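[1] below: sequence and its predicted model.
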Amino acid sequence: MKSIDAIDRKILRTLQRDGRLTNIELADRVSLSPTATAERVKRLHRDGFIEGYQAVLSPEKLGRHLLVFVQVKLDRTTPETFDAFARAVQRSDDVMECHMVAGGFDYLVKARVSGMDAYRAFLSDVILPLPGVRETHTYAVMEEVKSSSYLPV
């Protein structure tokens, strides 16, 4: 892995807080010239430290009030079943994240839907028909205590 220095880390921390900064604003915040800052940001992109930029949207304003986590246990743990499950789950817009995990089940799915009726439809129309699904356990979020995509840099 390529190494980064303290200035690169400051750039990454600053961009995590506000990815809409202009290069001049970023340069001012990290105490570098705009040219040097632009070159560093370009290198951080090229080397894969920065994967992209996105707006953080309000689930509530967009009618996605219910956050659920679904544990999924498959009936077979073969490479073919894993691949088919992964391909199928990637097609659902309701699924925000899906992680293969070690432990008592195979996948942890994070989804946002409009409410309990939408969740029931999501479970019956999206999750249960996925390849190899044997069992699910759902946890509806009552309160989001912390939600962040920030990484310590």
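    That came through, no problem. Numbering: from 1, shown residues only.

[2] alpha carbons only for contacts and neighbour counts from here, please
    Noted.

[3] ok, which stretches of the protein are strands?
    Counting by DSSP state E, the chain has strands at residues 66-74, 95-100, 107-113, 133-140.

[4] out of those, the one nearest L21 is which?
    Nearest to L21 among the strands of the chain is strand 95-100; the distance by CA to CA comes to 26.2 Å.

[5] okay, buried residues for that closest one please.
    For strand 95-100, a neighbour-count test (16 or more other CA atoms under 10 Å) marks 95, 98 as buried.

[6] distance from that strand to the middle of the chain?
    8 Å (CA atoms, centre = their mean, to the nearest Å).

[7] repeat that for stretch 24-40.
    Centre-to-centre, stretch 24-40 and its host chain are 28 Å apart (CA atoms, centre = their mean).

[8] presented hereafter is structure B, for comparison with structure A:
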Amino acid sequence: MPNEMRPAELDETDRGILRVLARDARTPNNAIAAAVGIAPSTCLGRIRALRERGIVHGHHTDIDLAALGLPLQAMIAVRLGAHTRGQVDSFLDHAAGLPGVISVFNLSGGNDFLLRVAASSADALRDFILDHITSHPGIQHTETSLIFTHRRGAAALSAL
């Protein structure tokens, strides 16, 4: 099995550190260390090792997009006309660099991509889709769903 497919070997201390970071990535190192029962210097080394092993990719800030003038969020399902590596990679690179795009998911199934986007209004969302999505060569179909509510799930925590 390739390395990226193998579950990471984590001891209970690593799992405890990850649980704390998943709840609040801003938790100070000394508080993480106290929560898992290790010295702060050991904790810092463990967190550094988790980053180096690719288990921790970064720390993210959940921003109130409405406060930035982007109160409307949507999921845009995109289907390509052809599924060559070139077309898939081209659209992925294109979509990830667009203004207002929060996340891009490459999928299996009926749709090839799912984009989470933020916009200032319904008109701005329509313009975004027409100017940046449906105008891209190779797009066969799009379907847009407005997001009413979003909450981050805790599924990853249950695996720890």
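    The structure has been received and is ready for your questions. Just so we're clear, the structure is a prediction, and the values are computed from it rather than from any experiment.

[9] contacts only, for the closest residue to F148 of structure 2 other than its chain neighbours.
    Residue nearest to F148 of structure 2 in three dimensions, not counting chain neighbours: Q73, with 7.7 Å by CA to CA, 6 or more residues apart in numbering. Counting by CA atoms under 8 Å, 6 or more residues apart in numbering, Q73 of structure 2 makes contact with 116-119, 146-148.

[10] tell me which of these you also see in structure 1.
    Retained contacts for the contacts of Q73 of structure 2 in structure 1, judged by both residues aligned by TM-score structural alignment, their matches' CA atoms under 8 Å, are 116-119, 146-147.

[11] who's sitting farthest from the centroid in structure 2?
    A39 (31.4 Å; CA atoms, centre = their mean).

[12] what do we get in structure 1 for it?
    With TM-score structural alignment as the criterion, A39 of structure 2 lines up with S33 in structure 1.

[13] equivalent analysis for G97 of structure 2, please.
    Counting by TM-score structural alignment, G97 of structure 2 lines up with R91 in structure 1.

[14] measure the residue lying closest to the match of A39 of structure 2 once chain neighbours are set aside to A38 of structure 1 for me?
    Once flanking residues are discounted, S33 of structure 1 sits nearest to A27: 5.8 Å by CA to CA, 6+ apart. To A38 of structure 1, A27 of structure 1 is 8 Å away according to CA to CA, to the nearest Å.

[15] ditto for G104 of structure 1
    According to CA to CA, G104 of structure 1 and A38 of structure 1 sit 47 Å apart.

[16] who's more crowded, the two?
    In terms of neighbours (other CA atoms under 10 Å), A38 is the more surrounded of G104 of structure 1 and A38; the figures are 17 against 9.

[17] who touches that one in this structure?
    Contacts of A38 of structure 1 (CA under 8 Å, 6+ apart): N23.

[18] excluding covalently adjacent residues, which one is nearest to the residue nearest in space to the middle of structure 2?
    With distances taken as CA atoms, centre = their mean, the residue of structure 2 nearest its centroid is S103 (5.6 Å). Take S103 of structure 2 and drop its neighbours on the chain: the residue closest to it by CA to CA, 6+ apart is R116, 5.1 Å away.

[19] hang on, the earlier thing: just send the strands of structure 1 back as CSV, with distance to L151 of structure 1 too.
    Converted to CSV, the strands of structure 1 look like this (distance: least, CA to CA, whole Å):
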stretch, distance to L151 of structure 1
strand 66-74, 22
strand 95-100, 17
strand 107-113, 19
strand 133-140, 25
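
[20] what's the neighbour count on F82 of structure 1?
    F82 of structure 1 has 18 neighbours, counted by other CA under 10 Å.

[21] ignore what I typed, I meant F49 of structure 1.
    F49 of structure 1: 15 neighbours (other CA under 10 Å).

[22] same question, P40 of structure 2
    Look at P40 of structure 2: counted by other CA under 10 Å, it has 16 neighbours.

[23] ok, it - contacts?
    Here P40 of structure 2 is in contact with 29-30, 32-34 (criterion: CA under 8 Å, 6+ apart).
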